[in-house]
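Q: kindly generate the corresponding structure for this input.
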Amino acid sequence: MSNTPRFQQIKTYIQKKIDAKEWPVGSRIPTEAELCELFSVSRMTVNKAVRDLVNQGRLERTPRLGTFVCQSKAESPLMDIRNIADEIQERGHKHHSEVVLQKQIIAPDDVSMRLGMMLGSEVFKTEIVHYEDDNAIQVEVRWVNPDCARQYLEQDFNHITPHQYLMEACPLSTIEHTVEAILPPDNIARLLNITPKTPCLLLHRRTWSGQQLISSALLYHPGDRYKLSARMNVLD
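A: Down below sits the predicted model:
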């Protein structure tokens, strides 16, 4: 007999059904009473298994209708900066990217100010769509100070990410994050394969190496596929 707690066995059973697409997104799972009968356990045990999966974003409870499989959301840490390719691979999925733009431009005034550069300065700009399996989960629009990363435009960003290159060329020491909920511009909606009425999370990111501002980026995420999280220790 398995030593795994019964609630964990129920969670595993439900997760396997979801992962195998036997219970696709939007489908209703068996009721708690049916799961109690199937596993010969108490309602409390089933409730804990289901509640854990709701908290993990795998299931969603709808009053008077039942519990449904929901779209699993990718997740990134808000208080840290990590390579999106590594995050996706650690979730057991495949990352690939599509470069939309990679060129040197005259920085718009707002970009010059965000990078602490003189108005009219030249900067490197990239626009890249990041995919988790076949789903677009992030559009990365980034401006880079050429004095800090002179070979930025020479990189093949279909095979490495800007994060990987910048961490090697000018190791990051400080990050600044601001998050807002938006309706995406039409061009971003097309790249994410969503409608302009689909809510998005927009992460504004600036990075420093030592005292030097390196890059400013806008990271667009479809709100129904992505979430940002933070965890910190609070000392008394």
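
Q: from now on I want contacts and neighbour counts done on CA atoms only, so please keep to that.
A: Noted.

Q: who's in contact with Asp147?
A: Neighbour list for Asp147: empty [criterion: Cα atoms under 8 Å, 6 or more residues apart in numbering].

Q: how close does it sit to Phe124?
A: 10 Å (Cα to Cα, to the nearest Å).

Q: farthest residue from the center of the chain?
A: What lies farthest from the middle of the chain is Met1; by Cα atoms, centre = their mean that is 39.0 Å.

Q: one more, for comparison:
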Amino acid sequence: MTNPAPQPSPQPSPEIPRYQEIVSILLKEIEQGAYRLGARMPTEFELCSRFDVSRYTVREAMRKLEDMGLVSRRPGIGTILAATTADGRYANSINSLDELMQYASDTRMEVLGTELIEADEELAALMNCEPGTPWYRMDAQRWASDTRKPFCTTTLWVRGDFAGIVPRIGKEQRAVYRMIEEAHGVTIREVLQDIEGIVLDDRTAATLDAPAGSAGLKITRLYLGTDGQVFEGSVNIHPTGRFRYSMRLQRQDNPSGRRKGTRD
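A: The predicted model follows:
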């Protein structure tokens, strides 16, 4: 490993997460050949010292590089430089509401159109509301900072009584549900998510600049408040080759010491 020349740590930006600033610096150094392919990357301790940040921040930065296919973690060895160019896909790892909020901050949504509609039977079934309920519908594209094409189309619905935040959507790089919480005093209870494989129709393919009839991934999310009612919903469609969704599953301890589904 070639140690890069020491540089002063950049001043934190209130708009860019600290780990993302570290990712940008390391990406530039990788492109400039500061690290040899297959060689060990700096340790967490070295990066913490260099950037004056916590181990959590460094781990988030390295996780982002790993999601991009640039580094790999090997037990007993450390973090290895696996590639010098990213694989071109936007990598998404969402395991909590905090990570969902970070996802909104790390990407940019471009709103293509907005209209106030009344829910038909299909939308009412999706949102678990009465037909005729007013909703704001927005058609949009979402971009990552390191992609030249949108990595998804988004259809977003916001309940009609939250009209005040609609003009801010797409202009502020923030999670929509957080805007609603802050502006209207709503507290989110849970997010329901459904993932399915689809075939891109002609219209969606043209919007994404992808081949019609090619494979895609459809992710539907419904945001519920403490009253159990949906106040926001979205359908995101990703073309093949531009998106990767990852999650981490952990075993939960069973306080009773028994396996679920068994009886004494």
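
Q: so after superposing, what's the score?
A: Here the TM-score for the pair of chains, by TM-score structural alignment, normalised by the length of structure 1, is 0.63; 183 aligned residues with a Cα RMSD of 3.5 Å.

Q: mutual contacts of Asp147 and Phe124 of structure 1, please.
A: Joint contacts of Asp147 of structure 1 and Phe124 (Cα under 8 Å, 6+ apart) do not exist.

Q: where exactly do the helices run in structure 1?
A: Assigned by DSSP state H, the helices in structure 1 fall at 6-19, 32-39, 43-55, 84-90, 109-114, 162-169, 186-192.

Q: what residues in structure 2 pair up with the last one?
A: In the comparison with structure 2, helix 186-192 of structure 1 aligns to the range 202-208 (TM-score structural alignment).

Q: tell me the contacts of the counterpart of Leu201 of structure 1 in structure 2?
A: For Leu201 of structure 1, the aligned position in structure 2 is Leu217, judged by TM-score structural alignment. Residues near Leu217 of structure 2 by Cα under 8 Å, 6+ apart: 195-198, 237-240.

Q: hmm, try it at 6 Å
A: 196-198, 237-238 (Cα atoms under 6 Å, 6 or more residues apart in numbering).

Q: same check on Gln193 of structure 2?
A: In this structure, Gln193 of structure 2 makes contact with 220-221, judged by Cα under 6 Å, 6+ apart.

Q: so what touches stretch 22-31 of structure 2?
A: Residues from elsewhere that reach stretch 22-31 of structure 2, judged by Cα under 6 Å, 6+ apart: Ala61.

Q: please enumerate the strands of structure 1.
A: Along structure 1, the segments classed as strands by DSSP state E run 59-62, 66-69, 74-77, 95-106, 122-132, 135-144, 174-182, 200-209, 212-222, 226-229.

Q: report the buried residues of the fifth one.
A: To tie it back to what came earlier, the one meant is strand 122-132 of structure 1. Within strand 122-132 of structure 1, the residues scored as buried using 16 or more other Cα atoms under 10 Å are 122-132.

Q: residues in structure 2 matched by it, start to end?
A: Going by TM-score structural alignment: strand 122-132 of structure 1 matches residues 134-144.

Q: tell me how far that stretch lies from the chain's centre.
A: How far stretch 134-144 of structure 2 lies from its chain's middle: 15 Å, per Cα atoms, centre = their mean, to the nearest Å.

Q: how far apart are it and its match in structure 1?
A: Compared with structure 1 after the fit, stretch 134-144 of structure 2 shows a mean deviation of 1.2 Å (mean Cα distance after the TM-score superposition for structure 1).

Q: what's next to that stretch, contact-wise?
A: By Cα under 6 Å, 6+ apart, stretch 134-144 of structure 2 touches 107-118, 150-160.

Q: list buried residues within the residues you listed.
A: Members of the contacts of stretch 134-144 of structure 2 classed as buried by 16+ other Cα under 10 Å are 107-111, 114, 118, 150-160.

Q: gap between the residue most central in space within structure 2 and Thr84 of structure 2?
A: The residue lying closest to the centre of structure 2 (Cα atoms, centre = their mean) is Tyr103, at 3.1 Å. Distance of Tyr103 of structure 2 to Thr84 of structure 2, given as Cα to Cα: 24 Å.

Q: Thr207 of structure 2 too?
A: Taking Cα to Cα, one finds Thr207 of structure 2 at 30 Å from Thr84 of structure 2.

Q: these two: which is more packed in?
A: Taking other Cα atoms under 10 Å, Thr207 of structure 2 and Thr84 do not tie; Thr84 has more neighbours (19 against 13).
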